[in-house]
Structures are given as C-alpha cells and as structure tokens.
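Undergrad: got a predicted model here, sequence first, then my questions.
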Amino acid sequence: MAQSYEARLMRVLNYVYANLDGDLSLDTLADVAALSRFHFHRVFTGMTGETVAAFTRRVRLFRASAALLQTRDPVDRIACYCGYVNVRSFMRAFQSAYGVTPDAIRNRGVPQPALQLNEHGDYEMYDVKIETREDIHLAVMPHRGAYMEIGEVFEAVMTILMTRGLGPQLGQMIGVYLDDPAAVPESDLRSFAGAQILGDPEITAPLETMEITGGRFAVLTYKGHYSGLAKAYAYLFGEWLPESGEVPRDSPPFEVYLNRPQDTLVDDLITLIYAPLK
C-alpha cells in the first residue's frame, strides 16, 4: 500500500526538479501529489523526515552547485533559474548550506554529493482505528498562534456556553487545526477551539458555528501530555496512512479530548486525533 504514496512523493520530487524557478507552494505540490492540502505536508514530512521547505531548498542549492561547475553562467543568473529572485538571499543560503561561497565551489571544481530523501527513523506505535461518524455541529472560537496556547480559548468557549445555560447540550470538546506546525510559522497557525453542540440552540457572538462533515475517519488514540502529540501526528501521517493505502479527505484534522487537564493527571490525558478519509 505504501507504494502508492511513494509514487505520489516521486511525482513531487520530479516536479520540484523540473520547476525550480516556478510555483513550489504547498497547494501546488499537494495537487501534484493528489493529496489534500490539509494533509500533504504532514505526509511528506512523516515519510521523508524533512519539511517541504527544507527539501526544495536542498534541491535548489544542489542544482546551483552543479550549474557552477557545469556552466560559466554568472552567479545571479544561476540564482534566478534555481528559484532565487534575490541574489543576496541565494548567497546567504548557499554559504549556510555549503560553508563556502558559490565562487569557492566553482574554483574548487569538486561536485557535491547527489541528493537523497532523508530517512525518518523509527516511529512510536499508536492504536489507530477507522470510524464512521455523522456530521458534527460545533460552537467555536478562532485561535491564531501556537497550538499549545489554545487552552485559553477553550476556557473562554466553555465559560460562555455554561453561562448561557447550554451545559446539557454540550458533547465532546473538539479542536480543529488547519495548519501543520512544521510548515507554517508559529505566529500564523490557525485553529478553532470548541465543543460539540447537541440539538439546535442559537449560537451568537463571540462564538461561531462550525460543521465537521461526517464520513470515514482514521482515529488515533494518544495518551499523555499534549506536547507529545506531534509524534502521534507523525506516526499517523508518515507511517499508518501510507501503509493503510487510505487517502485523506480535503478536510483538516481535529482532536477530541476525552478528559481535561483541570481534573486529570497529565499522563492520563486522552486525545483522539481524527484524520478524515475518502
């Protein structure tokens, strides 16, 4: 089953090599891989051991190092067709990667080693099951910034819901996470903290309504402090998903919290990570 994912990543690799001066955005590469934009980066990083940005940077700099030896093109022209619009940025990136300037590589005349995808190493194992759920109706508030700081937003959501007398109509506590922390700066991470709403009560500001479309989901059970969730995501998208042959839907992952740090020891916290499947 992992072969289909290997083929997807090889398409990305070949596309990057052929389009170094083109659009290498995550959305474009997700389309090349035929994977959801919400999940592509997690799959790529989980399977290769490096981020898309690190991979494209390596390819660009390797292509530049080869061009320095194989052509007499000026450095600024090489920088341009390797995807760098600013020669100063190229010079800084090149020297950071190789420890010497482009001119030194050209004068030395020694080819650099061929590029290979990194190995991700061994994963910790987690229990993953496939589950079918109906649509989930949520009352949420948005959060921008580090995911580990979303707790304050959950507190606000729960306080508002309880003061409005909606306690009897609350279901599971749910967090929806739109971005991969390995691909987006921490300050720009987008997420929503909320609670499942049973019935049809009126939801007004500052709360918003959100609906998670039902269907099939891969559900990973994680136990422990929230700081360890990154490893669980890496296993789910880098190991379990490719081996299963399942394909993620174009919908973000979300977390269901079965207990709360306010009344639970951190080692006993249980989080379910849901990855929507086709």
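TA: Cool, the structure landed. It should be emphasised that the depicted structure is a prediction, and the values quoted were computed from it without experimental measurement.

Undergrad: please count neighbours and contacts with C-alpha atoms only from this point.
TA: OK.

Undergrad: quick check, central residue of this structure?
TA: Nearest to the mean C-alpha position of the chain, counting by CA atoms, centre = their mean, stands residue 180 at 2.7 Å.

Undergrad: buried residues in the helix or strand harbouring residue 89?
TA: Assigned by DSSP states H and E, residue 89 belongs to helix 87-98. Neighbour counts using 16 or more other CA atoms under 10 Å place 90, 91, 93, 94 of helix 87-98 among the buried residues.

Undergrad: please compare the first structure with the one that follows:
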Amino acid sequence: MRSRSTPSVSLLEYQRRIDQAIRFILARIDQPISLDEVAEAACFSKFHFHRLFTALMNEPPGEYIMRKRLERAAIRLVYADTPVSTLAGDYGYSSVAAFSKAFRQWFGGPPTAIKAIRGRLESEKGKLQTRYGKTLVADELFGAAAGAGNPARRESIRRRVILRRLKEFELHYLPSARGYEVGGIWETWATLREQACAVAPEADCDWFALSHDHPGLTPPDRCRYDACVALPKKARAALPLPRLAVPGGDVAVYQVAGPEASILPQYLDFYTHWMPHSGFEPADYPLIEHYLPGCRPGHIRVQLWVKVQPMRMAPGRVS
C-alpha cells in the first residue's frame, strides 16, 4: 500500500522538474527555444510535458515563453530605452511590426506608450488585463518620483552604485509558495533558515534571494521568489534542497534598507535614475538580492545585485 505522503512527494518532484524547465527557458529567453528541449531539461516525456507544465503553472509553456520575452523587453524599454528594433531581434520577432503587434496585444498599447505613462496606461485592454486583471500603472514602473530629470537625485544614486565582476557561485533555493506576498516570503525564510542552520552554523551561511519578476509588469499570482543560501563547501551535500549556479558577469550593486513597503520604491529609484544614464542595460537574469545582517520582519537590509551588460544599440530608433 502506498504511503499517504507519496502524492505530496510526487508533487514536490514534479514542481522541482518544472522549476528546471523554467530556469532552462529563462537562461535562453533571447534564443530560439524548442519545447522538446525544455521537456528534456525537465526530464519529462515530450508527450506529457505540455500537460504537466500547464497544470502546475496554470499557463501553457508557449504562452509562458511569450510572456517572459515581452516582460523582459518592457524592462529594457522602460529602464534602458533600448531601441524597439533591437528588442524585436533579440526576442525572436521577424520584424518591428510583429513585435509591436505582440506587445500591444499583451500590454494594451504600443512599445512607445509604456514610456509615456502618466498614471495608468490609457489604451485598449490587452491580455495582461483581460486575462490576469493587471493594469500598467506609472508608480509601479517608475516610482512615485518618476522625475528622471532630477539631476541631484540621479547623482546621489550614482554615487551609491558599485560595479563589480561576479564569479559563478552556487546556491540552495526554496521557492515561496505565495510569490511576493510578504507573509509567504517570511514563512519561506523561516523554513530555509531552519534547514540551513541544521547543517551549518548561521555565521557561515550567506543569504540571497532571486526575484524573477517585475511586480509592475507581472500578474501577482505569476511572480516568483526564491529564498537562497550559500553554504560552506563541506555542508552543501547535507542540505536536501535543489541547487542552482549563479553565472558570473558584471553586476551593479546598490544597497537599500527600511520597512518592506519601502524596498520596491528604492529599487525603482535605482532603475529609473541610474540605469538609463549608465551606459548599461539589465541582462536577462533575475534580480539578485544579497541580505545583510540585521534583517527582520519590518526592517530589511539588502544589496541589489543587478546583472548588467553594455547597452546594445541599433542603427536608428524605430518605434
């Protein structure tokens, strides 16, 4: 007779494999992606992968890939002013017209409109709103002080940003079952700390998170958050959680602190005031958060590690 725990163990294994599929997709989001390759990365039969992905993620894998490409394109458009022609090519569209049509169908307005939001995006309803009830709002994209024309504020933030070269390193991770919901995040951290500190002294643990989605662009129930820990080498095999390798590369480091509700506006300050004037654009990688000593419910101390790459220019700016 099967144990009562067998279904939950199976579900956890399915979720782990779907997570492998998602990481495979995001690592290649600017390349052609075959669903057969994604199924293989997740160790699923290609005949069952589509059904299982749809059941666990509540959206088909093809739509997930399209959504993530459009969200990444919007981030580069909003914060780096990347030419639309560059975005169209980078995310696999045959022309600017095809990219602009897909962008309008999803967000409810053309690429040029997202930079001109004042309040809410005034346009026809796209799939983001009709299917998920998510409306684009200026304060969620640019922060309350959207004034990118504030030189003093921009200079203050510029002085706080440090560029560094990151070497590849390994993390154990535990996904938040409730995405970015604050209570769910703290529950996830409590579980991770308990498990990590059972195999290594807390002083030897280094705490991180991966925030996979922009809350201003992604429906709340689609936002993904992983609490992570870097362990000393001798303790890594003892922690029964999945691992991931954070690739090396250039990162912009920006430190913030305060109550949970103050963290997103500080993140948006960095993206709004520093990124468009830096000569860099955000790379296709989740936001890395490095948690510092003294974090507790009600007060966060964290360094943003934003993977960046030199701004890619295209001949002419087509919109």
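TA: Perfect, thanks for sending it. Fair warning: this is a prediction, and the values are worked out from it, not measured in the lab.

Undergrad: quantitatively, what TM-score do the chains reach?
TA: TM-score of the superposed chains, computed with TM-score structural alignment, normalised by the length of structure 1, equals 0.57; 198 aligned residues with a CA RMSD of 4.2 Å.

Undergrad: circling back: show me the contacts for the equivalent of the residue nearest to the centre of structure 1 over in structure 2.
TA: The alignment partner of residue 180 of structure 1 in structure 2, by TM-score structural alignment, is residue 214. By CA atoms under 8 Å, 6 or more residues apart in numbering, residue 214 of structure 2 lies in contact with residue 223.

Undergrad: tell me if residue 214 of structure 2 really is in a strand.
TA: No. Assessed with DSSP: H, G, I helix; E, B strand; the rest coil, residue 214 of structure 2 is coil; it does not lie in a strand.

Undergrad: sorry, back to before: can you redo the buried residues of helix 87-98 of structure 1 as CSV with distance to residue 7 of structure 1?
TA: Formatted as CSV, those follow (distance: CA to CA, whole Å):
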residue, distance to residue 7 of structure 1
90, 31
91, 33
93, 30
94, 30
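
Undergrad: out of those residues, which one sits closest to residue 144 of structure 1?
TA: Nearest to residue 144 of structure 1 out of the buried residues of helix 87-98 of structure 1 is residue 93 (CA to CA; 29.4 Å).

Undergrad: list the contacts of that closest one.
TA: Residues in contact with residue 93 of structure 1, defined by CA under 8 Å, 6+ apart, are residue 61.

Undergrad: about what we covered before: nearest to residue 138 of structure 1, of the buried residues of helix 87-98 of structure 1?
TA: Using CA to CA, residue 93 comes nearest to residue 138 of structure 1 of the buried residues of helix 87-98 of structure 1, at 44.6 Å.

Undergrad: so what does whichever helix in structure 1 runs longest touch, helix or strand wise?
TA: Counting residues, the longest helix in structure 1 under DSSP state H turns out to be helix 52-70. Contacts defined by 3 or more CA pairs under 8 Å, 6 or more residues apart in numbering; DSSP states H and E place helix 52-70 of structure 1 against helix 2-18, helix 40-48, helix 75-81, helix 87-98, helix 102-108.

Undergrad: ranges for the strands of the stretch 151-278 of structure 1?
TA: If DSSP state E, counting those that start in this stretch is used as the criterion, the strands of the stretch 151-278 of structure 1 fall at 170-177, 190-197, 208-212, 215-223, 254-257, 270-277.

Undergrad: typo on my end, the stretch 51-200 of structure 2
TA: Remark: strands assigned in the stretch 51-200 of structure 2 by DSSP E, counting those that start in this stretch are 162-166, 169-175.

Undergrad: wait, doesn't residue 140 of structure 1 sit right on residue 194?
TA: Yes. At 4.0 Å, residue 140 of structure 1 counts as touching residue 194 under the criterion of CA atoms under 8 Å.
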